[in-house]
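Colleague: Here is a sequence with its predicted model. Questions after.
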Amino acid sequence: MKELRAERGWSQQDLAERLEVSRQSVNAIETGKYDPSLPLAFRIAEVFAMRIEEIFLKG
């Protein structure tokens, strides 16, 4: 998610505002300290205009 955010030139705060969560929540997701809820995962996918699988499933 960090790479997708950086590609768009967004700060963690920018993404947090788009997702209606705190900047700390974005940081926790990006560092792997927190897994987003399913509704939040859908919002993340919507903000990035991607499928959830493309964002969260690796390999």
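Modeller: Yes, it's here.
Colleague: only C-alpha atoms for contact and neighbour calcs from this point on.
Modeller: Noted.
Colleague: Could you identify the longest helix within the protein?
Modeller: Ranked by residue count and defined by DSSP state H, the top helix of the chain is helix 38-48.
Colleague: For it, name the packing helices and strands.
Modeller: On a contact count with 3 or more C-alpha pairs under 8 Å, 6 or more residues apart in numbering; DSSP states H and E, helix 38-48 meets helix 12-19, helix 52-56.
Colleague: what's the first one in contact with?
Modeller: Yep, that's helix 12-19 we're talking about. Arg5, Ser22, Arg23, Ser25, Val26, Asn27, Leu40, Arg43, Ile44, Val47 (C-alpha atoms under 8 Å, 6 or more residues apart in numbering).
Colleague: what about versus this one:
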Amino acid sequence: MLENIFGLILKEIRSEKNISQEKLAEFSNLDRTYISLLERGLRQPTLTTIFKLSAALQITPQELIHKVYESYQHAKK
């Protein structure tokens, strides 16, 4: 469940910023297929990955995790 929530939040933020998976991969120095796996909830990010994605999306790691946390809390209800 948490993997899916992280993926949805990542895709949501990326879409809001009009960044393609390819550009996010380039900006974060991650593989585009890995970005896709994260967004589909098939992989869990490491702490390093969270920091890379946050920097590429120009948000803090705290903001990213907080959005995931809020969605997770809402999903549990």
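Modeller: Done, it's in. Note that the structure is predicted; figures quoted are calculated from it, not measured.
Colleague: ok, back up a step: which stretch among the helices and strands packed on helix 38-48 of the first structure comes nearest Tyr34 of the first structure?
Modeller: Nearest to Tyr34 of the first structure among these is helix 52-56 (12.5 Å), distances taken as C-alpha to C-alpha.
Colleague: Buried ones in that closest one, by neighbour count?
Modeller: Neighbour-count burial for helix 52-56 of the first structure, counted by 16 or more other C-alpha atoms under 10 Å, picks out Ile52.
Colleague: tell me what that helix is packed against?
Modeller: Counting contacts by 3+ C-alpha pairs under 8 Å, 6+ apart, helix 52-56 of the first structure packs against helix 38-48.
Colleague: residue range for the helix it packs on in the second structure?
Modeller: Taken onto the second structure by TM-score structural alignment, helix 38-48 of the first structure occupies residues 47-57 there.
Colleague: does the residue nearest in space to the middle of the second structure belong to a helix or a strand, and which?
Modeller: The structure's the second structure has its C-alpha centroid closest to Leu10; by C-alpha atoms, centre = their mean the separation is 2.9 Å. Here Leu10 of the second structure sits within helix 2-16, counting by DSSP states H and E.
Colleague: by how many degrees do that helix and helix 47-57 diverge?
Modeller: 20 degrees (axes from the mean of the first three to the mean of the last three C-alpha atoms, to 10 degrees).
Colleague: helices and strands around helix 2-16 of the second structure, which ones?
Modeller: If you count contacts as 3+ C-alpha pairs under 8 Å, 6+ apart, helix 2-16 of the second structure packs onto helix 32-39, helix 61-76.
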